[in-house]
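A.B. asks: dropping a prediction and its sequence here:
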Amino acid sequence: MAKQKLSDEDQVTQYIATSIHPLATTMQAIREVILSTDATVSEQIKWNAPAFYYNGAMAAFDAKEYKRDIVVFNLRKDNYILLIFPTGSVINDTTGILEGNYTDGRRMVAIHGEADFNTKKVALQQTIKLWLAQVEK
């Protein structure tokens, strides 16, 4: 009998539940805030980590441009979570939360624990809304 594949949501749940990273509970809190930002945000495991993407209609584009990908977790060994926005350079970041100026367009947010996340969660949601506002439909 073939093993049933977990849904994308169940895969993310399992990833966080089995994580040995010291910020696993913060990961779950980040997940909940990102998903509650807008109904057009969905989740999956991509690049071996939780990733969040736009699930709505979009104008045609080259898949290598990662235009559907909003933010991806990167769990750092030095005990913080790096949230990577692969196309973060398209966001007019009025919050000042995005860091970095990479030529490939990435921008990042470092989360150093639950208290740090609590100070950044409103700005994180605003940044995601700004990202969603620029989607070419």
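C.D. replies: On my side now, so go ahead. Numbering: from 1, shown residues only.
A.B. asks: drop to CA atoms for contacts and neighbour counts, all remaining ones
C.D. replies: Noted.
A.B. asks: output the longest helix belonging to this protein.
C.D. replies: In the chain, ranked by residue count with DSSP state H as the criterion, the top helix is helix 114-133.
A.B. asks: excluding chain neighbours, what is closest to Asp69?
C.D. replies: Tyr53 (4.4 Å; C-alpha to C-alpha, 6 or more residues apart in numbering).
A.B. asks: show me what contacts the one you found?
C.D. replies: Val41, Ser42, Glu43, Arg68, Asp69, Ile70, Val71 (C-alpha atoms under 8 Å, 6 or more residues apart in numbering).
A.B. asks: now do the contacts for the fourth one.
C.D. replies: For Arg68, the contacting residues are Tyr53, Tyr54, Asn55, taking C-alpha under 8 Å, 6+ apart as the criterion.
A.B. asks: before we go on, here's another structure to hold up against the first:
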Amino acid sequence: MARHHPEVDDWFDRYENPQRELVLAVREAILDADDRVTEVIKWQAPTFVYKGNIASFYPKTRTHASLMFHRGASLPDPDGLLEGEGDVSRVARFVDADDLAAKRDALQELIRAWITVQDGA
């Protein structure tokens, strides 16, 4: 069961974007990945945390849902979900509900990989 933070709920109540429902669905997928993941508003956007910042939405993207993994370059990504060439961050993009459904398992595995790394396992 997802744990919604009231501050993030309030942010979504004001969020006007054609991808709002998709962004909400990505939120649920992330929070459902592990009970230890929480959410806050940082950088004026929903951010998912567990012993540090995992990922934040790009709220102004209007053609898809975009999620920046702050240290995505260091995460195992066997499914190739993450895009980017930088030394630190990576981006996951979801174009619609079907795309999210196809990528949901890979997204949740990235969240779990972050937790594993943070716990030193």
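C.D. replies: Yep, it's here. Everything numeric in this text was worked out from a predicted model, so none of it was measured.
A.B. asks: about what we covered before: what do we get in structure 2 for the residue nearest to Asp69 of structure 1?
C.D. replies: Here Tyr53 of structure 1 is matched to Val49 in structure 2, going by TM-score structural alignment.
A.B. asks: and what of Val90 of structure 1?
C.D. replies: Checking with TM-score structural alignment, Val90 of structure 1 has Ser74 as its match.
A.B. asks: these two touch, right, its match and Arg90?
C.D. replies: No. With contact defined as C-alpha atoms under 8 Å, Ser74 of structure 2 and Arg90 do not form a contacting pair (9.3 Å).
A.B. asks: among the two, which residue is more densely surrounded?
C.D. replies: A count of neighbours by other C-alpha atoms under 10 Å puts Arg90 above the other of Ser74 of structure 2 and Arg90, at 21 against 15.
A.B. asks: now which residue in structure 1 aligns to the more buried one?
C.D. replies: By TM-score structural alignment, Arg90 of structure 2 lines up with Arg107.
A.B. asks: check the gap between the closest residue to Glu114 of structure 1 other than its chain neighbours and Asp38 of structure 1 for me.
C.D. replies: Using C-alpha to C-alpha, 6+ apart and skipping the chain neighbours, the partner closest in space to Glu114 of structure 1 is Thr26 (5.5 Å). Distance, Thr26 of structure 1 to Asp38 of structure 1, using C-alpha to C-alpha, to the nearest Å: 20 Å.
A.B. asks: helix, strand or coil: sort out the residue nearest the centre of structure 1 for me.
C.D. replies: When C-alpha atoms, centre = their mean is applied to structure 1, the residue found nearest the centroid is Val71 (2.7 Å). Following DSSP: H, G, I helix; E, B strand; the rest coil, the label given to Val71 of structure 1 is strand.
A.B. asks: counterpart of it over in structure 2?
C.D. replies: Using TM-score structural alignment, Val71 of structure 1 pairs with Ala55 in structure 2.
A.B. asks: these two touch, right, that match and Lys42?
C.D. replies: No. When contacts are counted by C-alpha under 8 Å, Ala55 of structure 2 is not listed as touching Lys42 (10.3 Å).
A.B. asks: ranges for the helices of structure 1?
C.D. replies: 8-17, 24-37, 114-133.
A.B. asks: redo those as JSON lines? Include mean neighbour count and distance to Arg76 of structure 1.
C.D. replies: Listed next are the helices of structure 1 as JSON lines, based on neighbours: other C-alpha atoms under 10 Å; distance: least, C-alpha to C-alpha, whole Å:
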{"stretch": "helix 8-17", "mean neighbour count": "16", "distance to Arg76 of structure 1": "14"}
{"stretch": "helix 24-37", "mean neighbour count": "17", "distance to Arg76 of structure 1": "12"}
{"stretch": "helix 114-133", "mean neighbour count": "16", "distance to Arg76 of structure 1": "15"}
